[in-house]
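A.B. asks: let me see the structure of the following:
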Amino acid sequence: MNSTYIKTIVVAVTTLLVVSCSGDKKKGIDYNQFKTEIQLTPDQTKSFDEITKKYQDLQEQNFQAAKAQGGNMDRVALGIKNEELRAQQSLEMAKVLDGPQMEKFNKFVDENSRKRPRYDNALLERIKTEAQLSEDEFKVVNAANDAFEKGFNDAHDVYHGNNDLAKEYWEKFDAQRKAAIKNTLTPEHYTKFEEIVKEVQFKGRK
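C.D. replies: Next up is the predicted model:
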C-alpha cells in the first residue's frame, strides 16, 4: 500500500462539514471539589493550590492564543497542549501528594477533564497488537482517527451547547472513520478491530 493511497483515504474521511470555530471558555476542573474529598496538610494545600493555579493559567493562555486565531482555531493542537499540561501537572503534584492521594488525584483529573475525541494511544496500541495489523493497515487506522478528530472539532460551533446534536455529529464521523478502516483492513483484522472498539461511544461534552 503506497502513501498516495493512504492520503486518498485521509481525504475521503475528511470530506466533512467545515465551519468556523471562534471558541469560548470552558468551565474547567473544580479542584476545590477534589480538596473536599481528601485530607491535605496546610503545606500540601498551599502547594496544591499553587500548582493547580499555575496549570489553569497556562491552559487559559493556550486557549486565548488559540482563540486569537479566529475562524482558524486549531482545537486539535489545543487538545494536545492540554494533554501535555495535565501530564506535567501530574509530575509536579506527585512531589506534593502521597501515593493514595496521587492515585485519587489522577482519577479525578481523568474523570473531569475534556478528552480529545479520538482513539487514545493505549487503544491504538491494542488495535495494532491484538488485531495484528500490518504497518500499512495501522497507518490508515491512524489517518482515519486523526481525520475523525479534526472533523468533529471543526464542527464544534454547530453542535456547541447541544449534546444531542454533538452525538449526531460524533456518530456520523465515527461511521466515516470505520468505513475508511474497513476498506483497508482484511475482513479478519476488521472483525477484531470492531471487537476492540465496540465500547467506544460518544460521551457528553464537559
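
A.B. asks: from here on, just use CA atoms for contacts and neighbour counts.
C.D. replies: OK.

A.B. asks: who does the top helix by length along the chain touch, helix- and strand-wise?
C.D. replies: If you go by DSSP state H, the chain has its longest helix at helix 42-67. Where contact means 3 or more C-alpha pairs under 8 Å, 6 or more residues apart in numbering; DSSP states H and E, helix 42-67 is packed against helix 75-93.

A.B. asks: mind giving me the packing neighbours of the helix it packs on?
C.D. replies: When contacts are defined as 3+ C-alpha pairs under 8 Å, 6+ apart, helix 75-93 packs onto helix 42-67, helix 135-154.

A.B. asks: now the angle from that helix to helix 42-67?
C.D. replies: In terms of direction (axes from the mean of the first three to the mean of the last three C-alpha atoms, to 10 degrees), helix 75-93 departs from helix 42-67 by 170 degrees.

A.B. asks: now the angle from helix 75-93 to helix 135-154?
C.D. replies: Angle of helix 75-93 versus helix 135-154, following the same axes, to 10 degrees, is 100 degrees.

A.B. asks: re the thing from before, packed most tightly, which of the helices and strands packed on helix 75-93 would that be?
C.D. replies: Ranked by mean neighbour count, the helices and strands packed on helix 75-93 are led by helix 135-154 with a mean of 22 (mean count of other C-alpha atoms under 10 Å).

A.B. asks: what does it rub up against?
C.D. replies: For helix 135-154, contacts defined as C-alpha atoms under 8 Å, 6 or more residues apart in numbering pick out 1, 6, 9-10, 13-14, 16-21, 75-76, 116-119, 124, 128, 169-170, 173-174, 176-178, 180-181, 184-185.

A.B. asks: Proceed likewise with the subsequent sequence, for comparison:
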Amino acid sequence: MKKYLIILLAFFAFSCSEQKKGRGIDFEKVKSSLGLSADQLEKFDAINAEFDADRAAKIEALKASGKMSKAKYIKIVKPSYVAQEQKVKPILTATQFEVYHEYVKRYMPFQSDYSDELKQEVITELSLDEQQAKMYNAVNEAFVKAYRDAHDYYHGNGEAAAEYWQQFDNNRKEALQKVFTKEQYAQYLELIKKENYRGKNEKG
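C.D. replies: Sure thing, here's the model as predicted:
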C-alpha cells in the first residue's frame, strides 16, 4: 500500500517556497444576502464584533510571542469561526443559516478545497473500506499541498489560480479512479457538485 500511495502522491509533485498568508472572513459581504431584520442585524453585528476583537487580540499576542506561524494562526481562527457560527445560528432562520454556513465554508482561511464535511460525506456515502478511505485522504492531502505549494505561480492572479486548481484536480480525479470502483467514482462526481470550486476565491 505504501508503494501505491507514493505513486498517487506523484501526481501532485510541485515545489514552491512561499507560504500563503491568511485572510479573514468579511461578514459584511454576506449581510445583504441574509435579509436580516433590525433585531437580527443588531445581534449579528454584536456577535461579529465580539469574535473579531477576540481573534485580533489572540493573533496580536501570538505575534508578540515571536512564535507566529501558519499552523498556529489556523489554530486560532478556524475554531473561532466555528464558535462564531454556532453563536450566530440561534438568531437566524434555517434558510438564513444555510446561506451563512455556505459563506463561512467558502471563505474559511486556508480553505481552498472541498470542505471537510463533504470529504467525510464521500467516505460515508461511497461506503469506502479502510484502505480506500486512507488512500482517498492521502490523495486529497496531496492535492491541497500541491495547490498551495504552487502559490508563487498564481499569486494575485485569479485566472491562473483557477487553471492550477483545475490541473491538480484533474490529477486527483485520475488518482481516485484507481482507488474507487466505477460506481463509486460516478457517485463521487455527483457529490462534489454540491460545493462550488474554491480556488476561484484565491486572490494570491
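
A.B. asks: coming back round to it: of all the helices and strands packed on helix 75-93 of the first structure, which one is nearest residue 203 of the first structure?
C.D. replies: helix 135-154 (12.9 Å; C-alpha to C-alpha).

A.B. asks: residues touching the next helix or strand after that closest one, excluding its own?
C.D. replies: Next in sequence after helix 135-154 of the first structure, counting helices and strands by DSSP states H and E, comes helix 156-159. Contacts with helix 156-159 of the first structure, where a contact means C-alpha under 8 Å, 6+ apart, come from 19-23, 165-166, 169.

A.B. asks: switch the cut-off to 10 Å
C.D. replies: Contacts to helix 156-159 of the first structure, defined as C-alpha atoms under 10 Å, 6 or more residues apart in numbering, come from residues 17-24, 75, 152-153, 165-169.

A.B. asks: mind checking what residue 169 of the first structure lines up with in the second structure?
C.D. replies: Superposed on the second structure with TM-score structural alignment, residue 169 of the first structure falls opposite residue 164.

A.B. asks: that older thread, closest to residue 92 of the first structure among the contacts of helix 156-159 of the first structure?
C.D. replies: Residue 92 of the first structure has its nearest neighbour among the contacts of helix 156-159 of the first structure in residue 75, at 25.6 Å by C-alpha to C-alpha.

A.B. asks: pretty sure the closest one is touching residue 115, no?
C.D. replies: No. Residue 75 of the first structure lies out of contact with residue 115 (C-alpha atoms under 10 Å); the separation is 11.7 Å.

A.B. asks: the more surrounded of those two?
C.D. replies: Using other C-alpha atoms under 10 Å, the more surrounded residue of residue 75 of the first structure and residue 115 is residue 75, with 21 against 16.

A.B. asks: chain neighbours aside, what residue packs nearest to the more buried one?
C.D. replies: residue 153 (6.2 Å; C-alpha to C-alpha, 6 or more residues apart in numbering).

A.B. asks: quick one: map that neighbour onto the second structure.
C.D. replies: Here residue 153 of the first structure is matched to residue 148 in the second structure, going by TM-score structural alignment.

A.B. asks: again, but for residue 38 of the first structure
C.D. replies: Residue 38 of the first structure maps onto residue 36 in the second structure, by TM-score structural alignment.

A.B. asks: so which strand or helix has its match?
C.D. replies: Counting by DSSP H and E, residue 36 of the second structure is part of no helix or strand.

A.B. asks: quick one: contacts for it?
C.D. replies: 42-44, 91-93, 96.

A.B. asks: and for residue 112 of the second structure?
C.D. replies: Shown in contact with residue 112 of the second structure (C-alpha under 10 Å, 6+ apart): 105-106, 144, 147-148, 165, 197-202.

A.B. asks: next step: these restricted to strands.
C.D. replies: Members of the contacts of residue 112 of the second structure lying in strands (criterion: DSSP state E): none.

A.B. asks: from these, which would you call buried?
C.D. replies: Neighbour-count burial (16 or more other C-alpha atoms under 10 Å) applied to the contacts of residue 112 of the second structure gives 105-106, 144, 147-148, 165, 197-200, 202.

A.B. asks: export the residues you listed to a markdown table and tack on distance to residue 82 of the second structure?
C.D. replies: Formatted as a markdown table, these follow (distance: C-alpha to C-alpha, whole Å):
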| residue | distance to residue 82 of the second structure |
| --- | --- |
| 105 | 10 |
| 106 | 13 |
| 144 | 21 |
| 147 | 24 |
| 148 | 23 |
| 165 | 26 |
| 197 | 21 |
| 198 | 19 |
| 199 | 21 |
| 200 | 23 |
| 202 | 21 |
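
A.B. asks: that older thread, of the helices and strands packed on helix 75-93 of the first structure, which is nearest residue 195 of the first structure?
C.D. replies: Closest of these to residue 195 of the first structure is helix 135-154, at 14.8 Å (criterion: C-alpha to C-alpha).

A.B. asks: quick revisit: so how do I select the buried members of the contacts of helix 156-159 of the first structure in PyMOL?
C.D. replies: This is how PyMOL selects the buried members of the contacts of helix 156-159 of the first structure, with burial counted by 16+ other C-alpha under 10 Å:
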select buried, resi 18+21+22+23+75+152+153+166+167+169
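
A.B. asks: closest to residue 198 of the first structure out of the contacts of helix 156-159 of the first structure?
C.D. replies: Nearest to residue 198 of the first structure among the contacts of helix 156-159 of the first structure, with distances taken as C-alpha to C-alpha, is residue 167, at 16.2 Å.
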